[in-house]
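Asks: heads up, no residue letters with this:
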């Protein structure tokens, strides 16, 4: 039985290494709390909020940041800090146009080497491919992708149920979508010139009170109550060159971005290191004392370090078991009893209750659907 479980766990969509890499994108807190990004996006949010009469410290409540640290160009911030500040801003500001306002403040120069790589790309197609390839350098929030459909190139943005972010209510989701659309348009114009505006923007939600502000920012016709969130450009523009295109510099900067991306993968915070220990051996979950010993520190120090990154051993352990349960249900043939055993539950009843509490669904419902959309993907903004 144990050998059969190990074989099934090691199969599925690939090796344990691939599974661990996939789960690192799905476990809340593993990437969201890592301090590795420029404060430029947070600074734009705070600037706009202050101009609207909001208190900067109230905007940053719960982030562990101050207006002074956000203004420091050498401060490293996390995705969770931006998300917490955005949640504060949406709560404090009574109008729905905040995402548009913040998006209009963002420019390609605020994205460091990532932005420079976009500017000197040989073609618009290459710029868009580069944007997706190195998106993890841009303080990721939403998953994005682009496709060619007939005579259009179409950016596709996720619906709320596809996004793995904690406490993502409708107002915060709408803020992120408006921000994403606006940033895309602003950056594309920065790269190509003011002429390069979308042909059409489609939104899943009903027409909002600030539709006019959206139309002014996006400079294109808008459609609401649509099946997907889409931003379309003419496909014929893909071969056009950015204003600062330079093939030699583009290759140099692309290599630098690749190096930065690799560094991010290896320079993990304590949260990622604990996560790696929890996922190192399928079916074996070391307790906090064992992990602390592996990391050459006391369990008290480890708890303190995790708390500083906004998480705890128990939260990470629960998140890992939840993500693994979903992964096993959707990519292997393991039975519920075997999954329960692999995840350290004493019986399948306890596992079923825990899974229902985690996801709002039963294991059978998830297996029948083949996926659990709420926990599928986390991408970039």
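Replies: Noted; the coordinates are in hand. These figures come from a predicted structure and were not determined experimentally.

Asks: every contact and neighbour count from this point should use C-alpha atoms.
Replies: Will do.

Asks: so where do the helices sit in the stretch 151-300 of the chain?
Replies: 170-192, 211-218, 247-266, 270-278, 288-294, 299-308 (DSSP state H, counting those that start in this stretch).

Asks: kindly present those helices as a markdown table, with separate columns for distance to residue 19 and mean neighbour count.
Replies: Shown next, in a markdown table, are those (distance: least, CA to CA, whole Å; neighbours: other CA atoms under 10 Å):
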| stretch | distance to residue 19 | mean neighbour count |
| --- | --- | --- |
| helix 170-192 | 28 | 21 |
| helix 211-218 | 39 | 17 |
| helix 247-266 | 15 | 15 |
| helix 270-278 | 12 | 21 |
| helix 288-294 | 20 | 16 |
| helix 299-308 | 24 | 16 |
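
Asks: let's have these in a markdown table, adding distance to residue 87.
Replies: Output for the helices of the stretch 151-300 of the chain, formatted as a markdown table (distance: least, CA to CA, whole Å):
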| stretch | distance to residue 87 |
| --- | --- |
| helix 170-192 | 6 |
| helix 211-218 | 20 |
| helix 247-266 | 26 |
| helix 270-278 | 23 |
| helix 288-294 | 31 |
| helix 299-308 | 20 |
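
Asks: so for residue 3, which of the ones you listed sits nearest?
Replies: helix 270-278 (20.2 Å; CA to CA).

Asks: who are the packing partners of that closest one?
Replies: helix 299-308, helix 313-331 (3 or more CA pairs under 8 Å, 6 or more residues apart in numbering; DSSP states H and E).

Asks: and those: which comes nearest residue 266?
Replies: helix 299-308 (18.0 Å).

Asks: who are the packing partners of the closest one?
Replies: So helix 299-308, by 3+ CA pairs under 8 Å, 6+ apart, packs with helix 270-278, helix 288-294.

Asks: surely residue 57 meets residue 67?
Replies: Yes: here residue 57 reaches residue 67: they are 6.7 Å apart, a contact under CA atoms under 8 Å.

Asks: residue 51: neighbour count?
Replies: 10 (other CA atoms under 10 Å).

Asks: now do residue 57
Replies: Residue 57 - counted by other CA under 10 Å - has 16 other residues nearby.

Asks: so which helix or strand takes in it?
Replies: With elements delineated by DSSP states H and E, residue 57 resides in helix 56-59, which encompasses its position.

Asks: what does that helix contact?
Replies: Here helix 56-59 makes contact (CA atoms under 8 Å, 6 or more residues apart in numbering) with 46, 49, 50, 66, 67, 85, 86, 88, 89.

Asks: possible to save the helices and strands packed on helix 270-278 as JSON lines with distance to residue 132?
Replies: Below are the helices and strands packed on helix 270-278 laid out as JSON lines (distance: least, CA to CA, whole Å):
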{"stretch": "helix 299-308", "distance to residue 132": "31"}
{"stretch": "helix 313-331", "distance to residue 132": "24"}
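
Asks: pasting the second one now:
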């Protein structure tokens, strides 16, 4: 199949592109390479796909071909209402996988406009292109943050998500509603994936594992919010990608909601791990005891997440299998190589 992957220079998008190419698909990656975090990490991910930095830096219609003859990269904003339709018309995609978004819960308190531009306006443009250019299936990233302060554990897709506590969460809930509307009106299938705390090699430097590892290696204290009373459904990136790929490959696995080909799935490790246990796995891997700075809860954050993935298991035989310790070890191995830091094994 010919597949569009937006957010191709991002953490999950990079891994999805890599796996799709390994499986023989033709992939067009799209990203605007914004500076929410160090753009060099994004360029380095693209370099792994064979796209040199000088080509990745250019906006517009330039198509950069990577070391994979079946991969192309285009730098573009999803908000671009003229160029995005041109891309869809030119490439004739079978599937669209929208992983591009302005990420981060806490950043949404500082820069709310970017979430509306990318996550809502950009997503509307994707939906319009899917409608107008006969896309067979739209797979898109939602987030576990839509559950807000939900206290029912584990989180189920049947739970109410009407009370998001950050603009990021609200934008992801909006995506789900918009996708439902387009599936209902225009009949093309949409699948939303609520990701749960993804970690692993090539991960974002603003996320906990990267921040913790960086601080511990440098002998600096790590910030532990809510005095350590946090739990997360930490999910290794390869397990996430396996679920995404199965859904991309088999769009026939739909349960109709009335007359609408619309589905939402949780995609997580299906367990909840205490933050302090996660830190302990990292300490064990690094052979360094962390200096912990205990802090109160941050606005927009939640105490506990836990994914019920039973629907995904039933429909796609999906079962994550990477332990926390193994996943942390793989991240640390990548981190040490990427940053050229020697870490005792």
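Replies: Received, thanks. The structure presented is a predicted model; accordingly, all values stated were derived computationally and were not measured.

Asks: got a TM-score for the pair?
Replies: After superposition, the two chains reach a TM-score of 0.31 (TM-score structural alignment, normalised by the length of the second structure), with 167 aligned residues with a CA RMSD of 6.3 Å.

Asks: ok, back up a step: give me the buried positions along the helix holding residue 57 of the first structure.
Replies: 56, 57, 59 (16 or more other CA atoms under 10 Å).

Asks: so residue 132 of the first structure touches residue 155, yeah?
Replies: No: using CA under 8 Å, residue 132 of the first structure is not in contact with residue 155, being 10.6 Å away.

Asks: neighbour-wise, which of these two wins?
Replies: Neighbour totals were compared for residue 132 of the first structure and residue 155, and residue 155 leads with 19 against 16 (other CA under 10 Å).

Asks: for that one, which non-adjacent residue is closest in space?
Replies: residue 146 (4.2 Å; CA to CA, 6 or more residues apart in numbering).

Asks: could you report the separation of the one you found from residue 176 of the first structure?
Replies: 18 Å (CA to CA, to the nearest Å).

Asks: determine the three-state secondary structure at residue 312 of the second structure.
Replies: Following DSSP: H, G, I helix; E, B strand; the rest coil, the label given to residue 312 of the second structure is helix.

Asks: that one contacts residue 264, correct?
Replies: No: taking contacts as CA under 8 Å, residue 312 of the second structure lies outside contact range of residue 264: 9.4 Å.

Asks: coming back round to it: wait, a strand at the residue nearest to residue 155 of the first structure?
Replies: Yes: Residue 146 of the first structure sits within a strand when classified using three-state DSSP.

Asks: need the contact list for it.
Replies: Contacts of residue 146 of the first structure (CA under 8 Å, 6+ apart): 128, 153, 154, 155, 156.

Asks: how close does it get to residue 59 of the first structure?
Replies: 33 Å.

Asks: could you do residue 79 of the first structure as well?
Replies: With CA to CA as the criterion, residue 79 of the first structure and residue 59 of the first structure are 15 Å apart.

Asks: and for residue 248 of the first structure?
Replies: 42 Å.

Asks: and what of residue 103 of the first structure?
Replies: 17 Å.

Asks: does anything pack onto the helix or strand encompassing residue 102 of the first structure? Which helices or strands?
Replies: Using DSSP H and E, residue 102 of the first structure sits in helix 98-103. Under the contact criterion of 3+ CA pairs under 8 Å, 6+ apart, helix 98-103 of the first structure touches helix 40-51, helix 170-192, helix 211-218.

Asks: make CSV out of those helices and add distance to residue 293 of the first structure.
Replies: Compiled in CSV, these are given as follows (distance: least, CA to CA, whole Å):
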stretch, distance to residue 293 of the first structure
helix 40-51, 36
helix 170-192, 40
helix 211-218, 53
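
Asks: closest one to residue 7 of the first structure among those?
Replies: Closest approach to residue 7 of the first structure among those is made by helix 170-192 (39.7 Å; CA to CA).

Asks: helices or strands up against that closest one?
Replies: Looks like helix 170-192 of the first structure contacts helix 79-92, helix 98-103, helix 112-119, helix 211-218 (3+ CA pairs under 8 Å, 6+ apart).

Asks: continuing past the third one, what's the next helix or strand?
Replies: Using DSSP H and E, the helix or strand that follows helix 112-119 of the first structure towards the C-terminus is helix 124-133.

Asks: just checking, what packs against that next one?
Replies: helix 112-119.

Asks: flag every buried residue along the helix it packs on.
Replies: For helix 112-119 of the first structure, by 16+ other CA under 10 Å, it's 113, 114, 115, 116, 117, 118, 119.

Asks: and the angle from that helix to helix 247-266?
Replies: If you take axes from the mean of the first three to the mean of the last three CA atoms, to 10 degrees, helix 112-119 of the first structure sits at 140 degrees to helix 247-266.

Asks: next, the angle helix 170-192 makes with helix 112-119 of the first structure.
Replies: Using the same axes, to 10 degrees: helix 112-119 of the first structure against helix 170-192 is 60 degrees.

Asks: and helix 112-119 of the first structure, what does it pack onto?
Replies: helix 124-133, helix 170-192, helix 247-266.

Asks: among those, which comes closest to residue 276 of the first structure?
Replies: Among these, helix 247-266 sits nearest to residue 276 of the first structure (CA to CA), with 11.4 Å.

Asks: show me what the closest one is packed against.
Replies: Partner elements for helix 247-266 of the first structure (3+ CA pairs under 8 Å, 6+ apart): helix 112-119.

Asks: what angle do the helix it packs on and helix 40-51 make?
Replies: 100 degrees.

Asks: could I get the buried residue list for the longest helix along the second structure?
Replies: Counting by DSSP state H, the longest helix found in the second structure is helix 167-186. Buried residues in helix 167-186 of the second structure, defined by neighbour count with 16+ other CA under 10 Å: 167-176, 178-180, 182-184.

Asks: helices or strands next to that helix in the packing?
Replies: Using 3+ CA pairs under 8 Å, 6+ apart: helix 167-186 of the second structure touches helix 107-110, helix 112-115, helix 122-132, strand 137-143, strand 190-195, strand 262-267.

Asks: quick check: angle from the third one to helix 167-186?
Replies: It refers to helix 122-132 of the second structure. 20 degrees.

Asks: repeat that for the last one.
Replies: With the same axes, to 10 degrees as the criterion, the two stretches strand 262-267 of the second structure and helix 167-186 enclose an angle of 150 degrees.

Asks: follow-up on the earlier one: out of the contacts of helix 56-59 of the first structure, which are buried?
Replies: 46, 49, 67, 85, 86, 88, 89.

Asks: and the last one, how far from residue 212 of the first structure?
Replies: So that's residue 89 of the first structure. 21 Å.
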